[in-house]
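Undergrad: give me coordinates for this.
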Amino acid sequence: MRPTVVKLGGSLIEHGALAQLLAIAERHSAVVAPGGGRFADAVREAQARLGFSDAAAHRMAILAMEQVSHLLLDRAPGFSACASRADFEASSGRPALWLPRRMASSAPLPASWDVTSDSLALWLAGALGARKLVLVKAAEAPATSVPAEWARAGLVDGHFPRLAEAFAGEIVCVGRASPEALAEAISAPFGVAA
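TA: So this is what the prediction gives:
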């Protein structure tokens, strides 16, 4: 069974719709990939002040995502915590939440701010053979379905379009953290835009 990966942006941890978004992902047995939110912002700020390398910042931002995963697991204990491919295989068909530290740290991706949690979620979707990646954003959804245009508009990181070209599944972007749009995007058959 090919899963659907739902990437919840880190800013959504303070959004009023978070509980609904998690409930929808859980009901549809989705795999949730977290953003880094305020924790990743703290890494950016510390790098600007302290001057450590992008490679170190990349690893620290992955740890920020892991922190958000633990926060989400606390809010939605019905998800299986998955840190490895074996964990995902064991939870097949059930809702899962990605603990990214182990897998993302060894992903063959550039260690820079050109790769954020959006690209890492897309990499995970490819690694799991997902049928669909749904990006849930607090911002307005893009008018286009072209990832390169999303990157130009600053909605996703600069590396995302390259990964999107190689992804065999579908990529959908839901704006305004809309629970209704997320439910529709997950349920829609392959090739039918939400």
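Undergrad: hey, let's count contacts and neighbours off CA atoms from now on
TA: OK.
Undergrad: which residue ranges of the chain form helices?
TA: Assigned by DSSP state H, the chain shows helices spanning 18-27, 37-50, 54-75, 85-90, 101-105, 117-127, 147-152, 160-166, 179-187.
Undergrad: second input sequence below; structure requested for side-by-side comparison:
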Amino acid sequence: MWVVKLGGSLSHDPALREWLTRLWEVGGGRVVIVPGGGDFADAVRQYQREWRFDDLAAHNMCLLAMAQYAILMQGVVPELVLASNEERIRRALRDGRVAVWVPTDLMRTTPDAMTNWDVTSDSLAAWLSSSLNAERLMIVKSCTLPSDCSLEGLASLGIVDARFSAYVRDANYIVEVFSKDDVSGYAGSVA
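TA: Next up, the predicted model:
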């Protein structure tokens, strides 16, 4: 099983449809898509600055932001299956479908290591990959990626979140970061 995190920054980019279509075409029974937060999460940042609520509330709101992006993805490619937990993800995969994770089960009532801005959908994708015992985690970003840059370097550039490299440090799966323009190379490797 492969987990593919599609960055929220793709939400206004034609590449989103291409990625979703390719994943649906070649990933049935093998791929779980993790949505970023995109504009929906940016709105949470804005509200938090305005109203000064804590990171716990922001975390829960960002999970809802990811859920909105997941619903958008299914709106673009209706054959995708929304799945909020491991059981539903595995059911979709057993049925030969591509699942899109709706992470609302990670909403919290008390703060923990996930409830801060150092942990975004990148780290949540890593957490899910570990939970599902995935073979591979692919992070897709809208920006051009620097060549030969470590995960720590990508974090220092703000391309992946600050905690991502810690989440994947001892991973038993392959971790790759792609640019949105890499869709054709990726699709061939899933098939």
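Undergrad: any idea what the TM-score is?
TA: TM-score of the superposed chains, computed with TM-score structural alignment, normalised by the length of structure 2, equals 0.89; 184 aligned residues with a Cα RMSD of 1.8 Å.
Undergrad: how about the helices of structure 1 in CSV, adding distance to Val134 of structure 1 and mean neighbour count?
TA: Shown next, in CSV, are the helices of structure 1 (distance: least, Cα to Cα, whole Å; neighbours: other Cα atoms under 10 Å):
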stretch, distance to Val134 of structure 1, mean neighbour count
helix 18-27, 10, 19
helix 37-50, 18, 15
helix 54-75, 17, 20
helix 85-90, 18, 14
helix 101-105, 18, 18
helix 117-127, 9, 23
helix 147-152, 12, 18
helix 160-166, 12, 16
helix 179-187, 7, 18
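Undergrad: Throw those helices into a markdown table and include distance to Ala141 of structure 1, thanks.
TA: Output for the helices of structure 1, formatted as a markdown table (distance: least, Cα to Cα, whole Å):
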| stretch | distance to Ala141 of structure 1 |
| --- | --- |
| helix 18-27 | 16 |
| helix 37-50 | 19 |
| helix 54-75 | 22 |
| helix 85-90 | 29 |
| helix 101-105 | 26 |
| helix 117-127 | 15 |
| helix 147-152 | 10 |
| helix 160-166 | 16 |
| helix 179-187 | 10 |
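Undergrad: those helices: which one's closest to Ala111 of structure 1?
TA: Proximity to Ala111 of structure 1 (Cα to Cα) singles out helix 54-75 among these, at 4.9 Å.
Undergrad: give me the mean distance between the closest one and structure 2.
TA: With mean Cα distance after the TM-score superposition for structure 1, helix 54-75 of structure 1 departs from structure 2 by a mean of 0.8 Å once superposed.
Undergrad: counting contacts, what elements does that helix pack onto?
TA: strand 31-34, helix 37-50, strand 96-98, helix 101-105 (3 or more Cα pairs under 8 Å, 6 or more residues apart in numbering; DSSP states H and E).
Undergrad: now render the ones you listed as TSV, adding distance to Ala127 of structure 1.
TA: TSV is the format used below for the helices and strands packed on helix 54-75 of structure 1 (distance: least, Cα to Cα, whole Å):
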stretch	distance to Ala127 of structure 1
strand 31-34	12
helix 37-50	23
strand 96-98	12
helix 101-105	10
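Undergrad: for Cys173 of structure 1, find the nearest of these.
TA: strand 31-34 (14.1 Å).
Undergrad: please look at Phe160 of structure 1 and Ser119 and confirm they touch.
TA: Yes: contact status for Phe160 of structure 1 versus Ser119: in contact at 5.0 Å, counting by Cα atoms under 8 Å.
Undergrad: so what's the residue count around Cys149 of structure 2?
TA: 11 (other Cα atoms under 10 Å).
Undergrad: oh, that last question was meant for His12 of structure 2, not what I typed.
TA: With other Cα under 10 Å as criterion, His12 of structure 2 counts 11.
Undergrad: what lines up with it in structure 1?
TA: Aligned counterpart of His12 of structure 2 in structure 1: Glu14 (TM-score structural alignment).
Undergrad: aligned against structure 2, show me the partner of Ala153 of structure 1.
TA: Ala153 of structure 1 maps onto Leu157 in structure 2, by TM-score structural alignment.
Undergrad: check the spacing between its match and Glu50 of structure 2 real quick.
TA: 26 Å (Cα to Cα, to the nearest Å).
Undergrad: likewise Ser9 of structure 2?
TA: The spacing between Ser9 of structure 2 and Glu50 of structure 2, counted by Cα to Cα, is 23 Å.
Undergrad: in this structure Val183 of structure 2 contacts Arg17, no?
TA: No: using Cα under 8 Å as the test, Val183 of structure 2 is too far from Arg17 to be in contact (10.6 Å).
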